[in-house]
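>>> This is a predicted model, with the sequence first.
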Amino acid sequence: MLNNMLGEEDVVGGEPGEFREGVRMSSMMAPTIILEADGTVTALGTGGSNRIRTAILQVAVNIMAHRMEVEDAVNAPRLHVERCGTVSFEPGFTEEEEAALRALSAKAKAWPERNLFFGGVHVARWHEKKGAQGAGDPRRQGVAKVA
């Protein structure tokens, strides 16, 4: 089965093992490519179960909307909201942001440090003027080397 997603309730639906024979199983694998008008190309991806989409989205927003460099975008604190209402977040948010996250749910969970629970987004980027850039997520011991 793709990506061993047999226990992921939002992909399988219901209890693990309830998938139907002969039906291709869904996957949350989501390698992402961003093509900008100036020709900049950014490729990013991560492992992380149902946290893949939130990890990729947060890094992409950091790069595109906040205009962060790729390493800063990957290293920025992340959050994740589960269907059950749990709001998990890493350290690094401002006091006001953390208070707002805690106000979202009685099930808010502040993690004591960055954790691979929040994905491990790796990024490769090409910009005509800046050249190649890369970032490996330290949450998954990632590194990037540009030669």
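Noted; the coordinates are in hand. Please read these numbers as outputs of a predicted model, since none were measured by experiment.
>>> CA only for contacts and neighbour counts going forward, please
Noted.
>>> I'd guessed residue 44 sits against residue 124; true?
Yes: judged on Cα atoms under 8 Å, residue 44 makes contact with residue 124 at a distance of 6.5 Å.
>>> Now do the shared contacts for these two.
Both residue 44 and residue 124 lack any common contact, where contact means Cα atoms under 8 Å, 6 or more residues apart in numbering.
>>> Included below, for side-by-side comparison, is a second structure:
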Amino acid sequence: MGDHGFMLNNMLGEEDVVDETPGHFREGVRMSSMMAPTIIAEADGTVTALGTGGSNRIRTAILQVAVNLLAHRMDVEAAVLAPRLHVERCGTVSFEPDFSGEEEAALRTLAEEAKAWPERNLFFGGVHVARWHQKGGAHGAGDPRRQGVAIVV
């Protein structure tokens, strides 16, 4: 925080770390962070690194891409491009297009309010992925929700 009384970050809008109680922030104490760069080491030697910005949507974005990679065995680009959803504590489920009609109907039953986004949006994070395996080489995916690009050299 230094001697100037302000923190050099943009975390003041994050619901998970901001308490609405007056005087909640103590001078000289750094705020906790939701940042969650993630590394997945698989038994076959595959190593995947992924991360995103996105406030309280960081967890859901990273989890969804990791599930796509590990459980659905998608390649990195497909895992990043797949539609995402996010459920807020306030009772709202938000979701991107391209879920099946049956999946969308199920999502609408999850919360009091459902928000169907008309297109993919950076609201759902921008997960960027780098993956490497000794036999398969390097692969990457940049999330177009945040103008991401991956180039393997």
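Looks like it arrived, so ask away. Everything numeric in this text was worked out from a predicted model, so none of it was measured.
>>> Of residue 44 and residue 124 of structure 1, give the one with the bigger neighbour count.
Neighbours per residue (other Cα atoms under 10 Å) separate residue 44 of structure 1 from residue 124, with residue 44 holding more: 22 against 19.
>>> What is the three-state secondary structure of residue 88 of structure 1?
Put simply, residue 88 of structure 1 is strand when judged by DSSP: H, G, I helix; E, B strand; the rest coil.
>>> Mind jotting down where the strands sit in structure 1?
In structure 1, the strands defined using DSSP state E lie at 32-35, 41-45, 79-81, 87-89, 109-110, 122-127, 131-135.
>>> Run through who's touching the first one.
It stands for strand 32-35 of structure 1. With contact meaning Cα under 8 Å, 6+ apart, strand 32-35 of structure 1 is reached by 41, 42, 43, 44, 45, 56.
>>> so which of these is the most crowded?
Busiest of the contacts of strand 32-35 of structure 1 [other Cα under 10 Å] is residue 56, holding 25 neighbours.
>>> Give the equivalent position in structure 2 for that residue.
With TM-score structural alignment as the criterion, the equivalent of residue 56 of structure 1 in structure 2 is residue 62.
>>> Residue 37 of structure 1 now?
Checking TM-score structural alignment: residue 37 of structure 1 goes with residue 43.
>>> and the gap between that match and residue 79 of structure 2?
Residue 43 of structure 2 is 20 Å from residue 79 of structure 2, where distance means Cα to Cα, to the nearest Å.
>>> Give me the more crowded residue out of the two.
Neighbours were counted for residue 43 of structure 2 and for residue 79 using other Cα under 10 Å; residue 79 has more, 22 against 7.
>>> Could you pick out the longest helix of structure 1?
Identified as the longest helix of structure 1 according to DSSP state H is helix 52-64.
>>> Now do the same contact list for the match of residue 56 of structure 1.
Per Cα under 8 Å, 6+ apart, neighbours of residue 62 of structure 2: 38, 50, 51, 52, 127.
>>> Was I right to think the fourth one contacts residue 37?
To tie it back to what came earlier, the one meant is residue 52 of structure 2. Yes: assessed by Cα under 8 Å, residue 52 of structure 2 is found in contact with residue 37 at 7.4 Å.
>>> Compare the two and say which one has the larger neighbour count.
Neighbour count, other Cα under 10 Å: between residue 52 of structure 2 and residue 37, residue 52 has more, with 22 against 13.
>>> need the contact list for the residue nearest the centre of structure 2.
What sits nearest the mean C-alpha location of structure 2, by Cα atoms, centre = their mean, is residue 61, with 2.7 Å. Residue 61 of structure 2 is in contact with 52, 84, 124, 125, 126, 127, counting by Cα under 8 Å, 6+ apart.
>>> Residue 29 of structure 1 versus the counterpart of residue 120 of structure 2 in structure 1, what's the distance?
Superposed on structure 1 with TM-score structural alignment, residue 120 of structure 2 falls opposite residue 114. Distance, residue 114 of structure 1 to residue 29 of structure 1, using Cα to Cα: 22 Å.
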